[in-house]
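Enquirer: With the sequence up front, the predicted model follows.
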Amino acid sequence: MFSGVFITLRFECIAIAGRDIYLEEKNTKSFMILYNGRIVREDYFNGHSKTASWYWASAGKTLTTAVSGIAQEEGLININNKVSDYLGTGWTSVSTDKENLITCKHLLSMNSGLDDSLGDDVSPANLQYVADAGTRWAYHNVYVKVQDVVAAASNQTWDNYFNTKLKEKIGMTGLWTDLSDLSVFWSNTRSMARFGLMISAKGTWKNTQIVPEAFLNEATNTSQDINKAYGYLWWLNGKSSYHLPQSQLQFNGELIPNAPADMYAALGKNDQKIHIVPSKKLVIIRMGDAGDGENFAVSTFDNDLWEKLNALIK
């Protein structure tokens, strides 16, 4: 364990260590380190600013996870129930018996069994069978149907439920926008940090439980038997193997070897990141363009960044 004073002084030496240059050269727009709930480093690069918004990309999937936990706590949904209980049959193009195998938990765990090769469109015609739910892990935009489940169960729009149950309660700004077939959240960096802090505090904000702690414990642990490094839309470090988007291969070893084993992360296209490390009381935020070539979630930038952080964190 290290003291807050020590870690603050270490992070104030980042520029001397050359990391400011590294971040700027790696197309970073904003970077923030929070220790024990406090900002110890906040930087903006490449024309970005404290008030400017940027897209979360797939890092925003974890917002859907959080709201699902809230809706379940309120008795509106049960993630173990089949999706068709809320949306009716015919929300996919697969047979009714196969469709009824798919639960909300399968969507949150990315093992619905639906074809991930057909793009991001989640209309019924584009949701086709590959395998029984629970038997195949594949990174798929179909998780957004959980938003439809919450909207149907709460009898209001997803935006309204999200705003009143999560965004406004922790003082976030930002909004959802539709880009092609994707629903993407945009906000400033501090709003992303607020969400990361709330999650790191076991779902609490100013002594108020926002997301149930027990649900978060599930969400940030292995959710299925195929990809050990995946919870409910959260990526998990420290596991013995992992899968990556657009691949059915299993890779042995940790997801991000240079990062602490207990780290879990919200990861989005082109290196949008929330890294949470309970053992070190750290939340790390990064927004920007791709640091090392276009990517969908995990990239080499994660591991390179932690190599540099490890030189500062003792």
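Expert: Nice, I can see it.
Enquirer: Only C-alpha atoms from now on, for both contacts and neighbour counts.
Expert: OK.
Enquirer: Now name the helix or strand holding the residue nearest the centre of the chain.
Expert: For the chain, residue 266 is the residue whose C-alpha lies nearest the centre (CA atoms, centre = their mean; 2.9 Å). Assigned by DSSP states H and E, residue 266 falls within strand 264-268.
Enquirer: Now do that strand: which elements does it pack against?
Expert: Helices and strands touching strand 264-268, by 3 or more CA pairs under 8 Å, 6 or more residues apart in numbering; DSSP states H and E, are strand 235-236, strand 272-277.
Enquirer: returning to what we had before: name the nearest residue to the residue nearest to the centre of the chain, sequence neighbours excluded.
Expert: Take residue 266 and drop its neighbours on the chain: the residue closest to it by CA to CA, 6 or more residues apart in numbering is residue 59, 4.5 Å away.
Enquirer: Over to residue 256?
Expert: residue 303 (5.4 Å).
Enquirer: Okay, helices next: where are they in the stretch 201-314 of the chain?
Expert: 213-219, 300-310 (DSSP state H, counting those that start in this stretch).
Enquirer: Can you lay out those as JSON lines showing distance to residue 49?
Expert: Output for the helices of the stretch 201-314 of the chain, formatted as JSON lines (distance: least, CA to CA, whole Å):
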{"stretch": "helix 213-219", "distance to residue 49": "31"}
{"stretch": "helix 300-310", "distance to residue 49": "21"}
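Enquirer: circling back to that earlier point, make TSV out of the helices and strands packed on strand 264-268 and add distance to residue 219.
Expert: TSV is the format used below for the helices and strands packed on strand 264-268 (distance: least, CA to CA, whole Å):
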stretch	distance to residue 219
strand 235-236	10
strand 272-277	13
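Enquirer: what's the closest of these to residue 13?
Expert: For the helices and strands packed on strand 264-268, proximity to residue 13 was assessed by CA to CA; strand 272-277 is nearest, at 20.6 Å.
Enquirer: now that closest one, how far from the centre of its chain.
Expert: 8 Å (CA atoms, centre = their mean, to the nearest Å).
Enquirer: likewise stretch 142-149?
Expert: 15 Å.
Enquirer: what's near enough to touch residue 19?
Expert: residue 308 (CA atoms under 8 Å, 6 or more residues apart in numbering).
Enquirer: let's bring in a second one:
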Amino acid sequence: MKSPCILTLTLWLFTAQAFAQNWPDEHWSTAPVSPSPALQALEDYAFPPRDDVTRKGIRTDALLVIRDGQLVYERYAGVTNADTPHLTWSVSKSVMACVLGVAFAEGRFQWTDSVAKFYPPFNAHPDIRLEDLLHWASGLDWQEDYEYAPLNSSVVAMLYTHGRADAAAFTAAHGVASKPGTAYRYSSGDSNILSAALRTMVGEQAYPDYPWTALFEPLGIRSAVWESDRSGTFIGSSYAYMTARDLARIGLLMQRGGRWGDKQLLPKAWVEFNLTPFAHVQNDAVNEVPGGQWWLNRLPPRESDLATRPWPDAPQDTFAALGHWGQAMYVVPSTNLVIVRYADDRDSSYRHDQLLKRVLAAFAGEGAQ
């Protein structure tokens, strides 16, 4: 057993290390990198010439890289600039997971709780737990297609037609396709049920300000806007906006295990849950490895060690918040990198792995694996 003196010294060293790290205050400290062939290769990929009439090809609106807590690269295009709160689309889901993490720290729920405990319309589905929603595994019969089949799309109906008044209620009315927790089925509806459950967890009075008081203000985020449906529930699946610099603060929080300065804002158990692969992913969907509303570069436990990771040119510990039309925030703890990309990609030409490969070469060295 360690002596009291050694334990005290260990705690002091941990606290000193926390303060020694770079943390943004009102602004990020900067340490711009010098031009290099690797940086030019990154820019050639992220900012190519594009025909805005056809809207085909890669269109990056913002690219920002944080290394060791410092802003080392930043570039904008079009009407987007450092002060633009950009629509994050489904990156919103990962942001909501962080908001829920603060509620978890406050003891407001356990991830094994029944959803019906916090959202009564789910009384018809008593076996669906919060962790099932977090894994996009509620088992509800949901169709997430956008442009491919808009007339059959559950998410299009939820956001723009039948469900726009109350996204959670619209989702709860869906039938059952599989047993809860046994199959991954990506669903913006699951994410909006989580947002509605949060409303009960924190109470009607606190809810309208809760993302700000719980998460945004402690991180120094000033630009955030989050749209609600007509019922007053945040559209947790899709409609958070913030600047690239502010979104990077959430990435740094997750890169450092839920800690912000000397405070453990998100419990380590919550971060670990978010970053653990959901076990029940079909073999043909291994290019999408869900955690708890985050996307992972680690394979589910039952997959062969020989299987290809979603982003093979990035380290295994890489994880991401991803959204429609190319929105992305990548976190690479082993290289202390946080990457934010805002975009308007209208085709399938953009590849996460290709951007990550070039960022790693420019900012972490080619051998960063």
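Expert: Nice, I can see it. Because the structure is predicted, anything quoted here is derived from the model rather than measured.
Enquirer: Quick check: TM-score for this pair?
Expert: Superposed pair, TM-score by TM-score structural alignment, normalised by the length of the first structure: 0.83. Supporting alignment: 290 aligned residues with a CA RMSD of 2.8 Å.
Enquirer: quick revisit: give the aligned equivalent of the residue nearest to the centre of the first structure in the second structure.
Expert: Aligned counterpart of residue 266 of the first structure in the second structure: residue 321 (TM-score structural alignment).
Enquirer: for residue 49 of the first structure, same thing?
Expert: By TM-score structural alignment, residue 49 of the first structure lines up with residue 81.
Enquirer: and the closest residue to that match other than its chain neighbours, how far is that from residue 182 of the second structure?
Expert: Nearest non-adjacent residue to residue 81 of the second structure, counting by CA to CA, 6+ apart: residue 62, 7.4 Å away. Distance, residue 62 of the second structure to residue 182 of the second structure, by CA to CA, to the nearest Å: 38 Å.
Enquirer: Spell out, range by range, the strands that occur in the second structure.
Expert: 60-67, 70-76, 86-87, 225-226, 240-242, 259-260, 263-264, 295-296, 319-323, 327-332, 337-343 (DSSP state E).
Enquirer: and the second one, what other elements does it pack with?
Expert: Meaning strand 70-76 of the second structure. Going by 3+ CA pairs under 8 Å, 6+ apart, strand 70-76 of the second structure lies up against strand 60-67.
Enquirer: With the first structure overlaid, how far apart is the strand it packs on on average?
Expert: With mean CA distance after the TM-score superposition for the first structure, strand 60-67 of the second structure departs from the first structure by a mean of 0.8 Å once superposed.
Enquirer: so where in the first structure does that strand end up aligned?
Expert: Against the first structure, strand 60-67 of the second structure falls on residues 28-35 (TM-score structural alignment).
Enquirer: Now do the buried residues in that stretch.
Expert: 28, 29, 30, 31, 32, 33, 34, 35 (16 or more other CA atoms under 10 Å).
Enquirer: Check stretch 151-159 of the first structure too.
Expert: Buried, per 16+ other CA under 10 Å, within stretch 151-159 of the first structure: 151, 152, 153, 154, 158.
Enquirer: With stretch 206-216 of the second structure instead?
Expert: Across stretch 206-216 of the second structure, burial judged by 16+ other CA under 10 Å covers 207, 208, 210, 211, 212, 214, 215, 216.
Enquirer: any idea which of the helices and strands packed on strand 264-268 of the first structure is most buried?
Expert: strand 235-236 (a mean of 27; mean count of other CA atoms under 10 Å).
Enquirer: Would you mind confirming that residue 170 of the first structure makes contact with residue 197?
Expert: No. Counting by CA atoms under 8 Å, residue 170 of the first structure sits too far from residue 197 to count as a contact (9.8 Å).
Enquirer: Just want to know which of those two has more residues nearby.
Expert: Looking at residue 170 of the first structure and residue 197 with other CA atoms under 10 Å, you find the greater number of neighbours at residue 197, namely 26 against 20.
Enquirer: what's the counterpart of the more buried one in the second structure?
Expert: So, by TM-score structural alignment, residue 197 of the first structure is matched to residue 252.
Enquirer: quick one, what contacts residue 302 of the first structure?
Expert: So residue 302 of the first structure contacts residue 256 (CA under 8 Å, 6+ apart).
Enquirer: so how far is residue 190 of the first structure from it?
Expert: Residue 302 of the first structure is 20 Å from residue 190 of the first structure, by CA to CA.
Enquirer: now residue 7 of the first structure
Expert: Taking CA to CA, one finds residue 7 of the first structure at 20 Å from residue 190 of the first structure.
Enquirer: who has more neighbours, those two?
Expert: More crowded of residue 7 of the first structure and residue 190, by other CA under 10 Å: residue 190, with 21 against 16.
Enquirer: quick one: contacts for the more buried one?
Expert: Residue 190 of the first structure touches 50, 172, counting by CA under 8 Å, 6+ apart.
Enquirer: what separates it from residue 86 of the first structure, distance-wise?
Expert: From residue 190 of the first structure to residue 86 of the first structure the distance is 34 Å (CA to CA).
Enquirer: which residue lines up with residue 127 of the second structure in the first structure?
Expert: Looks like residue 127 of the second structure aligns to residue 101 there (TM-score structural alignment).
Enquirer: related to what we said a few turns ago, surely the residue nearest to residue 256 of the first structure and residue 259 touch.
Expert: Yes. Applying CA under 8 Å, one finds residue 303 of the first structure in contact with residue 259, separated by 6.9 Å.
Enquirer: who's more crowded, those two?
Expert: Counted by other CA under 10 Å, residue 303 of the first structure and residue 259 do not tie: residue 259 has more neighbours, with 22 against 16.
Enquirer: What residues sit buried inside the lengthiest helix in the second structure?
Expert: Across the second structure, the longest stretch assigned as helix under DSSP state H is helix 4-20. Buried residues in helix 4-20 of the second structure, counted by 16+ other CA under 10 Å: residue 18.
Enquirer: so what's residue 60 of the first structure up against?
Expert: 184, 185, 266, 268.
Enquirer: for residue 332 of the second structure, same thing?
Expert: Taking CA under 8 Å, 6+ apart, one finds 255, 315, 317, 318, 319, 338 in contact with residue 332 of the second structure.
Enquirer: From those residues, list just the buried residues.
Expert: 255, 315, 318, 319, 338.
Enquirer: The last one and residue 248 touch, don't they?
Expert: What it means is residue 338 of the second structure. Yes. With contact defined as CA under 8 Å, residue 338 of the second structure counts as touching residue 248 (6.6 Å).
Enquirer: Touching both of these two, which residues are there?
Expert: 66, 329.
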